[in-house]
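*Asks:* curious how this folds, go ahead:
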Amino acid sequence: MTALSRYRPHNVLREQRADGTILLRSGDALGPVADRTGDWLHQWAEAAPERVFLAERSGPGWRELSYRTVLQKVRAVAAALLGRGLGPQTPIMILSGNGADHGILSLAGQYAGIPVVPVAEQYALIPGAHGRLRHAMELIGPKLAYTVDAGPYGEALALDVFEGVEIVSSRPGRSGATPFSDLLKGAGGVDVEAAFAAVTPESVVKILMTSGSTSSPKGVMTTQRMMCANQAMLAESLPFLRDRPPRIVDWLPWNHVFGGSHNFNMMLANGGSLYIDDGKPVKGLFGRTVENLGLISGTALFNVPVGFSMMLEAMRKDDHLRKMVLSDLDMLFYAGASLPQEVWSGFEQMAMETRGEVPLMTSSWGLTETAPATMIQQEPTERSGVVGVPMAGVTVKLVPEEDARFEVRVKGPNIMPGYFRAPEKTAEAFDDEGFFITGDAMSFVAPDDANMGMRFEGRISEDFKLTSGTWVRAGQLRLEVLACLGPLASDLVITGADRDEIGVMIFPDLAALEVAGYETAEQEGALQDPKLLAAIHRCLAERARAMSGSSSRIARAMVLAEPPSMPEGEMTAKGNLNFRKVLSRRAELLERLYAPQDPCVARI
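*Replies:* As a prediction, this is how the structure comes out:
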């Protein structure tokens, strides 16, 4: 049976209020929900004790850990943590990226009711980002912190915020850190069963830091109910997850909700196998991803659009990789941004050529605060950019905006109880009906048919007005312009607030520029290359001819010489731009963009 014959059709119930507000729900009931993630671990350790749950690279192959082995290790580490006096009020900070020990420690905390707080490893490894790490440490106040290798993290661990915090490391070296192997020895006299029994669906067992793209990062309190309900929703939407155990080779970081809750728990809830990809879709590391994908064939493939673009190019050159990636695939799932249509079409064509059918190509929508999946495109579609319909158990509230857009608010068992130690921010996050205010905007694919799904239209906070009073929907416009510029731009910022025209400040893909033969010269923060500016002019001018009105027409463009800086707050650990920070830090370049004449500005 193929993935295409096993999808669940959309079944949306729509309620229209007199004020124009729309409520959307799924007509499908939410099935049984586990109480705790530890229940899944026990279930599969009994039903499939030797099946691989977690695996990481070791030499030419993999270090594979079965469900039975993971359960044994989780219970031992849980005992060691409890023996140290840790509990619900003493969270654990995890500084390192994905790894088997990281996964065991996280599950042990959840098993014993001790919140785990995974943060971006860049916060510790990049000295300029230590301010973000300090903020997280001061907010959380952990008693124990874990790092896979104490050596590279030494400078961060020497910060005063780690005074009195026990440091645990899988490779402690001479740092004086507690070896992770000590935790695996457990602790005598500790009643692990009683601690596990005391964990309830309401227990907060994970705190995830928001990206901080609009304010200081907040700690999202994540409960057992949120994570367990979200997996029940996903299984209702994607029945093939229950037909056979899923298997993924995945790099997405566990300090993000996509990789650490959505993907990790999808494997655990359905008795699947997670092979940890130690590569990334960036120059210098993508080769490792290609190697890993060539070793293990997955049933689901998760990535961000740039990763799928790089993967498509690699598969065009490598028959073995193409067969390994596509031969057993039920689902290709993108998130983080809209997948360029040419990449979507490329995968469709390659799948047909390789296996004679196309797997379910889909996306979802959600936030850290929503565990995350809240809406999903659960039936096949021919286009990218559709985020789908509400999942079972969720109510989506659509508050009308201008231009057929809606502000999105949500309610359901997957929504957070609040932000950690931030009651005022928590109160601001919910409306008077208890709906979480997401700040995102959406529109219907077909206004008269909710089952066709919805399109993401950007963050409402990114919108601005021109001096003419015309609203610019900057979030959606950014996605459109990125698609227009193709490989020339890695990201960009839309400008024009309180000005006469819309502009764009482009962060280039320097590798793509080099391949294309552009000879760029820097002039005080901007790139000056007549050929490059002419290429950008052609792209945007062609787009402008198809546009009507000033709300989406780009009038000027500049290519920035310096990439976005994480230490300066221009980029979050998730790779998202902090638009306000970019514009404030590069205020002089912004003024040059709107100057009458500048050799680094393309006028369209």
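*Asks:* make it CA atoms for all contacts and neighbour counts henceforth
*Replies:* Fine.
*Asks:* number of nearby residues for residue 140?
*Replies:* 20 (other CA atoms under 10 Å).
*Asks:* to clarify, my last question referred to residue 589.
*Replies:* By other CA under 10 Å, 19 other residues sit near residue 589.
*Asks:* distance of it relative to residue 468?
*Replies:* Computed as CA to CA, to the nearest Å, the residue 589 to residue 468 distance reads 23 Å.
*Asks:* helices of the stretch 51-200 of the chain, residue ranges please.
*Replies:* Along the stretch 51-200 of the chain, counting by DSSP state H, counting those that start in this stretch, helices occupy 67-83, 100-112, 122-125, 130-140, 154-157, 180-183, 192-198.
*Asks:* residue 462: which of those helices is closest?
*Replies:* helix 130-140 (22.9 Å; CA to CA).
*Asks:* for that closest one, give me every contacting residue.
*Replies:* 91, 93, 119, 123-124, 156, 161-162, 209, 217, 421, 567 (CA atoms under 8 Å, 6 or more residues apart in numbering).
*Asks:* and with 10 Å instead?
*Replies:* 89-93, 95, 115, 117, 119-125, 127, 142, 145, 155-156, 159-162, 207, 209, 212, 216-219, 420-422, 566-569, 572-573 (CA atoms under 10 Å, 6 or more residues apart in numbering).
*Asks:* distance from it to the middle of the chain?
*Replies:* Distance, stretch centre to chain centre, for helix 130-140: 21 Å (CA atoms, centre = their mean, to the nearest Å).
*Asks:* could you do stretch 39-58 as well?
*Replies:* That offset, for stretch 39-58, works out to 25 Å (CA atoms, centre = their mean).
*Asks:* how many residues are close by the closest residue to residue 213 other than its chain neighbours?
*Replies:* Nearest residue to residue 213 in three dimensions, chain neighbours excluded: residue 578, at 4.6 Å (CA to CA, 6 or more residues apart in numbering). By other CA under 10 Å, 21 other residues sit near residue 578.
*Asks:* and for residue 519, the neighbour number?
*Replies:* 13.
*Asks:* re the thing from before, between the helices of the stretch 51-200 of the chain, which gets nearest to residue 58?
*Replies:* Here helix 100-112 is closest among those (CA to CA), at 11.2 Å.
*Asks:* now do that closest one: distance to the chain's middle.
*Replies:* 20 Å.
*Asks:* buried set for the helix or strand harbouring residue 541?
*Replies:* Assigned by DSSP states H and E, residue 541 falls within helix 530-545. For helix 530-545, a neighbour-count test (16 or more other CA atoms under 10 Å) marks 530, 532-533, 536-537, 539-541, 543-544 as buried.
*Asks:* here's the other one to compare against:
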Amino acid sequence: MSPLLPALRTADRKEALRFGEHSLTYAELAGAAGALAGRLAGAGRVAVWATPSPETVVGVVAALLAGVPAVPLNPKTGERELAHILADSAPTAVLAAPDASLPPALEALTRIDVRTTAEPGAELPAAEPEPDPASPAFVVYTSGTTGPPKGAVLPRRAVAVTLDALAEVWAWTDRDVLVHGLPLFHVHGLILGVLGPLRRGGSVRHLGRFSVEGVARELSAGATMLFGVPTMYHRIAESLDTDRELAKALAGARLLVSGSAALPVHDHRRIEAATGRTVIERYGMTETLMNTSVRVDGEPRPGTVGVPLPGVELRLADESDGIGEIQVRGPHLFTGYLNRPEATAAAFTEDGWFRTGDMASLDADGYVRIVGRRATDLIKSGGYKIGAGEIENALLDHPAVREAAVTGEPDADLGERIVAWVVAADPQAPPTAKELAAHVAAQLSPHKRPRTVRFLQALPRNDMGKIMKRALGNG
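*Replies:* This next block holds a predicted model:
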């Protein structure tokens, strides 16, 4: 297997990454990460305090060079959850920027300050045999929606094959410059958003913190790609009506990619109408990295997440009414949950397919339409199997609705009733429940209309912008 990051071996003076005013060339990244890698050899697992900073990138790259599994830590994690992750993963050290303030839970670990500069003349260590492709590159913790977070062990092979598959379907090359403002403790922001450009030999510009202004600035200054989550694209869509510079910047981008949750069709349409560009969606999760994507040369189809990536096998299990659970198989999968053999076994079928828990339908030509999670987004009402996502898209088409989420709750007559959680465009003049029910019935069908509508000031979301439906009290 070739090195995960072959461009580091060229000692190129091309810019590899930029965070604000702080940038590193490939030669500088190689020097800083190479110097640190020498200190990490044989260290076992190491934690990385994953702030949106160049130090995080240097620390992760150093761990990869040393063949040491990295455990990215979300700096916003609460004390109890952090203690669980540390006890479960048992890292020997924590890598952090010198000025980072670490919580007490990390005091027992050896702290290694990450520098973005190396001693004069520092170079990458002499090329060593690439670690076994099956050896772990990362232990990334899941969101813990059904119990304490589980550590998904991601092998080097999964990282490489996923990034190479995306390079094929997105025509991703060393000429691309990616801009994003995603957190670096998750696979979207770290593996796709940082290691993706570095594996291609391109560049990444991280905004530090997402802003519409930052997106416009970087896309106007030579960036070719944008990665974001639906919350970010929603903010972009809302700004396009009045921000001509933003529209011009987006129109000039080669590729706009959204992931981590479904992008509402309404926002797809608003962005395309203002810029002439379509947003490509892809589908993945921590345990599988990426499974599907719309191809850059394929038909844009809002509401779908495209077709399986090269090397990915996908099927729908227990299908009825055209909807089934997505199950996948291939070299992109994790090797298991750390210290959880029972959970690992339960995650796979007897014939080796991973159970994603996501429900979907397949178009005739293989495009995947996700209707939601089995636990929270599949509603069985009046004998019908209904996906929450299509109702949410219908609600978002109503001009008086800014945000919407749909859940089910027990109903003596229907089994489950459809509940809409709505943020009104004008909180002083919200639409009526009857009006929204009639709108959905006209757009979809009467049995898919919400029976209950509850208004909120804002929907609860996690750091990746996903709506936390369990926090709504249903599902």
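*Asks:* check contacts around the spatially most central residue of structure 1.
*Replies:* In structure 1, the centroid-proximal residue (CA atoms, centre = their mean) is residue 258; its distance is 4.3 Å. The neighbours of residue 258 of structure 1, taking CA under 10 Å, 6+ apart as the test, are 252, 264-265, 302-303, 335-336, 366-368, 371-373.
*Asks:* ditto for residue 289 of structure 2
*Replies:* Neighbours of residue 289 of structure 2 in contact, by CA under 10 Å, 6+ apart: 154, 158-159, 161-163, 187-188, 191-192, 283, 332-334.
*Asks:* what does residue 191 of structure 1 give?
*Replies:* Contacts of residue 191 of structure 1 by CA under 10 Å, 6+ apart are 78-79, 82-83.
*Asks:* hmm, which two among these are most spread apart?
*Replies:* 78 and 83 (8.5 Å).
*Asks:* which ones among the contacts of residue 289 of structure 2 map onto strands?
*Replies:* 154, 283 (DSSP state E).
*Asks:* of the contacts of residue 289 of structure 2, which is the nearest to residue 218 of structure 2?
*Replies:* residue 192 (18.3 Å).
*Asks:* list the buried ones in the helix or strand where residue 45 of structure 1 lies?
*Replies:* Assigned by DSSP H and E, residue 45 of structure 1 belongs to helix 37-47. Buried residues in helix 37-47 of structure 1, defined by neighbour count with 16+ other CA under 10 Å: 37-45.
*Asks:* now do stretch 146-157 of structure 2
*Replies:* For stretch 146-157 of structure 2, the neighbour count (16+ other CA under 10 Å) marks 149-157 as buried.
*Asks:* ok, now stretch 312-332 of structure 2?
*Replies:* So for stretch 312-332 of structure 2, counting by 16+ other CA under 10 Å, buried means 312, 314-316, 323-332.
*Asks:* and of those, the nearest to residue 403 of structure 2?
*Replies:* residue 323 (25.2 Å).
*Asks:* aligned partner of the closest one in structure 1?
*Replies:* Matched across to structure 1, residue 323 of structure 2 falls on residue 405, judged by TM-score structural alignment.
*Asks:* quick check: its match touching residue 399?
*Replies:* Yes - applying CA atoms under 10 Å, one finds residue 405 of structure 1 in contact with residue 399, separated by 8.5 Å.
*Asks:* need the residues touching each of those two.
*Replies:* 441-442.
*Asks:* taking the contacts of residue 258 of structure 1 together, which two end up most distant?
*Replies:* 265 and 336 (18.6 Å).
*Asks:* these two: who's more crowded?
*Replies:* Per other CA under 10 Å, whichever of residue 265 of structure 1 and residue 336 has more neighbours is residue 265, with 21 against 17.
*Asks:* now name the helix or strand holding that one.
*Replies:* Assigned by DSSP H and E, residue 265 of structure 1 falls in helix 264-269.
*Asks:* that helix maps to which residues in structure 2?
*Replies:* By TM-score structural alignment, helix 264-269 of structure 1 lines up with residues 194-199 in structure 2.
*Asks:* distance between that stretch and the chain's centre?
*Replies:* 15 Å.
*Asks:* can you check stretch 309-326 of structure 2 too?
*Replies:* 21 Å.
*Asks:* which residues sit against the helix holding residue 265 of structure 1?
*Replies:* 34, 37-41, 43-44, 53-54, 67, 103, 227-228, 230-232, 234-235, 241-242, 245-248, 250, 252-254, 257-261, 263, 271-274.
*Asks:* and it against structure 2, how far off on average?
*Replies:* Mean deviation of helix 264-269 of structure 1 from its aligned counterpart in structure 2 after superposition (mean CA distance after the TM-score superposition for structure 1): 1.7 Å.
*Asks:* packing partners for the helix or strand following that helix?
*Replies:* Per DSSP H and E, the first helix or strand lying C-terminal to helix 264-269 of structure 1 is strand 273-276. Applying 3 or more CA pairs under 10 Å, 6 or more residues apart in numbering; DSSP states H and E, we find strand 273-276 of structure 1 packed against strand 52-58, strand 61-66, helix 100-112, strand 247-250, helix 264-269, helix 286-293.
*Asks:* go with 6 Å
*Replies:* Other helices and strands packing on strand 273-276 of structure 1, by 3 or more CA pairs under 6 Å, 6 or more residues apart in numbering; DSSP states H and E, are strand 52-58, strand 247-250.
*Asks:* which part of structure 2 matches the shortest one?
*Replies:* Residues 177-180 of structure 2 are where strand 247-250 of structure 1 aligns, taking TM-score structural alignment as the criterion.
*Asks:* quick one: distance of the matching stretch to the chain centre.
*Replies:* On CA atoms, centre = their mean, the centre of stretch 177-180 of structure 2 falls 15 Å from the chain's centre.
*Asks:* quick one, helices of the stretch 351-475 of structure 2?
*Replies:* So, for the stretch 351-475 of structure 2 - with DSSP H, counting those that start in this stretch - the helices run 388-396, 433-443.
*Asks:* name the nearest residue to residue 217 of structure 2, ignoring sequence neighbours.
*Replies:* Closest to residue 217 of structure 2 by CA to CA, 6+ apart is residue 249, at 7.8 Å.
*Asks:* in which helix or strand would I find the one you found?
*Replies:* Going by DSSP H and E, residue 249 of structure 2 is in helix 244-251.
*Asks:* what span of structure 1 lines up against that helix?
*Replies:* The aligned range for helix 244-251 of structure 2 is 319-326, by TM-score structural alignment.
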